[in-house]
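Trainee: just need the structure, nothing else, for what follows:
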Amino acid sequence: MTDLLYSETEDDLRAAVRSLLTDRADPSVLLGRIETGDPYVPGLWKALAGEMGAAGLLVPEKLGGQGASHREAAVVLEELGRAVTPAPYLTSAVVATETLLGLDTESAPVADLLAGLASGRRVAVLALPLSTAPDAAPHATERVNGVADAALADVFLVLRADGLHAVAADAAGVEPQTPLDLTRPLATVTTTGASGVRLADAQASTAAIRRGLLAGAGLLASEQLGLAEWCLEETVRHTRTRYQFNRPVGSFQALKHRMAQLWLEVVNARAAARAAADALATGSADAPLTVAVAQAYCAKVAVHAAEECVQLHGGIGMTWEHPAHLALKRAKSDQIALGSTGRHQDTIAALAGLPAPA
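Mentor: Okay, here's the model as predicted:
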């Protein structure tokens, strides 16, 4: 039976990441950064990826990483989700890293790039729209809209007709877009005419990209779980201290029922997200199905939790100064990232042999 409980190592990792984010990326800092148009907190990625070693969790030790698994990476994403942290962890340390691990790691260009990503010295981003699903057929293109965290990348993984290429970011064109979620900036990336290092042929590249997207979708569920947990905890805290008619509003039966229902959804989301992380970590044959289940469920829970957080905070929940709106925007953005809920439900039906009604 799959063990979904957190290990002592995972608990220690969680405490370290949470402490770092509390010190350097609390809501007041984040809101201030967003108002400047640059949400990334200076020095945070260096501390998280390099000094803490979180960027190398999925990279084997012989390639310069930590040799951990998707379970540990999922814990990091839970904490990043709780704080709605602007950081290229999902895009670089998970999707791009897993894509490279799906190639020939004995190749010098692949090994060197993996070592750079593991140390936090480099940031790689797969030049595909954030909305690309794991089972999608990626197309070779030189101009891509909706690329997440492109502003921090120093190398883009670009799919061309002859395979996957590593293209230096300063050789590409990056045009910022205006996203719903201001904590995960999007951009249009143009690599027409930009030279790059070919990493693999077309067939191997497609398989590697699908591996990277599958890992990203599976661990995105952990980000959604962390976000939902924060929304529930913050809502409970607020309703305990907010009084009406000389009573905490959280004591009103209607509100208690709503929060209890949300707690049940979060518990179920935790099971789904942990199952997806474990399936990826163990290389389970059921990983595509487990990931699709996690995404189809956790995306909805995150959005519901964020909506309840905004509403049950009353007037303050609708203000810019309270971070509830950041959680809602991240949840809505994540709902279509790496495949929409409907896309994952279709995947579940196909994998489980459940044909759609005629």
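
Trainee: could you use CA atoms for every contact and neighbour count after this?
Mentor: OK.

Trainee: so residue 189 lies in a strand, does it not?
Mentor: Yes. Checked against DSSP: H, G, I helix; E, B strand; the rest coil, residue 189 lies within a strand.

Trainee: can you report how many residues neighbour it?
Mentor: The local packing of residue 189 (other Cα atoms under 10 Å) involves 26 other residues.

Trainee: how much space is there between it and residue 91?
Mentor: Distance of residue 189 to residue 91, computed by Cα to Cα, to the nearest Å: 15 Å.

Trainee: tell me the buried residues in the helix or strand harbouring residue 199?
Mentor: If you go by DSSP states H and E, residue 199 is part of strand 197-200. Residues 198-200 are the ones in strand 197-200 that count as buried (16 or more other Cα atoms under 10 Å).

Trainee: next up, for comparison:
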Amino acid sequence: MSAVAAVGAFTDEQLELRKTVKALLAKHADPGAVRRATESENGYDAALWDLLCQQVGVAALAIPEEFGGIGASAVESHLVLEELGRTLAPTPMLGSVVLAAQSILASGDTDACERLLPGIAEGTSVAALCWTDESGSWDTTGAGVTAAASGAGFELTGSSHFVLDGSYADVLVVAATVDGAVALFEVDPAQDAVSRRRVPTMDTTRTLAVVEFAGATARLLTADGANALERVREIACVALSAEQVGAAAQSLELTVEYTKSRVQFGRPIGSFQALKHRMADLYFQVETARSASYGAVRSLADGAPSTGADAAVAKVYCSEALQAVAADSIQLHGGIAITWEHDAQMYFKRAHGSAQLFGQPRTYLKQMQSAAGLPA
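Mentor: A predicted model of the protein is given here:
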């Protein structure tokens, strides 16, 4: 049974959306364009992002119509993210549209939604969620920033790490502790009390930043930040799994094509039975990861009670699948794959970088073991 059949076939409109995004990326996000984008000031191709937003409306898909969006389900965004993962095209999709926009929605602050979400939906504004401390735990009960009441608002002190798109975002949503509890705040990054810097990353296609606050003025979005972040983390894990499936599929395709052209002992290496078996195993991992990812997004779109568990499964399985496929791709390509000029190393680095986002796989495994009453 195919991954799509396992969770219900996509609609014609959803398939057309995937086709449109794939065609646009094929034209504007080839490997050379992706490399040039990573070397730009902000680490992404602003012209490509504008095309995706204005011609396709990718940033508006998961934002409700009342806040300037299209109001589609999570499935549509999932298909877009899968194609973005396939090309490794760096865009604000995961950081701004998934993390930040969904945290604003999860806060339940209607005023903030009305002010901030239309710009994000249009792609004219980029938002970033400042969540983790330097340990990178993505814990919903703590943060690296503290908030103190000041007049009619709050002042924030501390630093957030691993902030997707944080170095150039127009709006910051900040998780900060207030009297031991996590709350979410809106912060204008233009104020002098906010400093931010883009940091070097192993995966150059993912822009991360450190954002520091020195008494920055903030507006409270919700005092119940823990529950909002729990919801955002589920959405983020499902979205990330779509990227990982796309990247794993493309990494495998590149490997298969190489083994058809690389000749050894007078014949293509892909004709050797041992390598056929190995690539068949990789294909199995890609397709089972796709099933886990599609199952998770279907649960998310339907609001199923199993959404949290399905998101965790997708996070763990898709992270491990991409790492396995990318590692075998390096080996099957031989020495050329570890050179900077070859694309295989980019997928390898994306695999290991993505596995750390939103919590390491082993963290989710321990949670699932605990929930099932199994010994650690």
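
Trainee: TM-score for the pair, please.
Mentor: The TM-score (TM-score structural alignment, normalised by the length of structure 1) is 0.92; 353 aligned residues with a Cα RMSD of 2.0 Å.

Trainee: picking that back up, packing partners of the strand holding residue 199 of structure 1?
Mentor: helix 108-119, strand 163-168 (3 or more Cα pairs under 8 Å, 6 or more residues apart in numbering; DSSP states H and E).

Trainee: the longest helix in structure 1 is where?
Mentor: Taking DSSP state H as the assignment, the helix of structure 1 that covers the most residues is helix 202-241.

Trainee: can you give me the angle that helix makes with strand 163-168?
Mentor: When axes from the mean of the first three to the mean of the last three Cα atoms, to 10 degrees is applied, the directions of helix 202-241 of structure 1 and strand 163-168 differ by 60 degrees.

Trainee: what's helix 202-241 of structure 1 packed up against?
Mentor: Using 3+ Cα pairs under 8 Å, 6+ apart, helix 202-241 of structure 1 is in contact with helix 70-82, helix 97-101, strand 155-160, strand 163-168, strand 247-248, helix 253-282, helix 287-312, helix 324-334.

Trainee: tilt between it and helix 253-282?
Mentor: Using the same axes, to 10 degrees, helix 202-241 of structure 1 lies at 150 degrees relative to helix 253-282.

Trainee: and helix 202-241 of structure 1 with helix 287-312, angle?
Mentor: Going by the same axes, to 10 degrees, helix 202-241 of structure 1 makes 30 degrees with helix 287-312.

Trainee: in helix 202-241 of structure 1, what's buried?
Mentor: 202, 205-206, 208-232, 235-236, 238-239.

Trainee: could you do stretch 34-47 of structure 1 as well?
Mentor: Result for stretch 34-47 of structure 1 [16+ other Cα under 10 Å]: buried residues 38-41, 44-47.

Trainee: can you give me the end-to-end span of that stretch?
Mentor: End to end - Cα to Cα - stretch 34-47 of structure 1 spans 20 Å.

Trainee: residues in contact with that stretch?
Mentor: 24-25, 30, 33, 86-87, 120-121, 182-183 (Cα atoms under 8 Å, 6 or more residues apart in numbering).

Trainee: please apply the same query to stretch 260-272 of structure 1.
Mentor: 4, 221-222, 225, 228-229, 232, 290, 293-294, 297-298, 301, 304-305.

Trainee: now with 10 Å, please.
Mentor: 4-5, 78, 218, 221-222, 224-229, 231-233, 255-257, 259, 274-276, 278, 290-302, 304-305, 308 (Cα atoms under 10 Å, 6 or more residues apart in numbering).

Trainee: now swap in stretch 232-248 of structure 1 and tell me
Mentor: 228-231, 249-252, 255-256, 259-260, 262-263, 266, 302, 305-306, 308-314, 317, 324.

Trainee: any of those buried? List them.
Mentor: For the contacts of stretch 232-248 of structure 1, buried by 16+ other Cα under 10 Å: 228-231, 249-250, 259, 262-263, 266, 302, 305-306, 308-310, 312-313, 317, 324.
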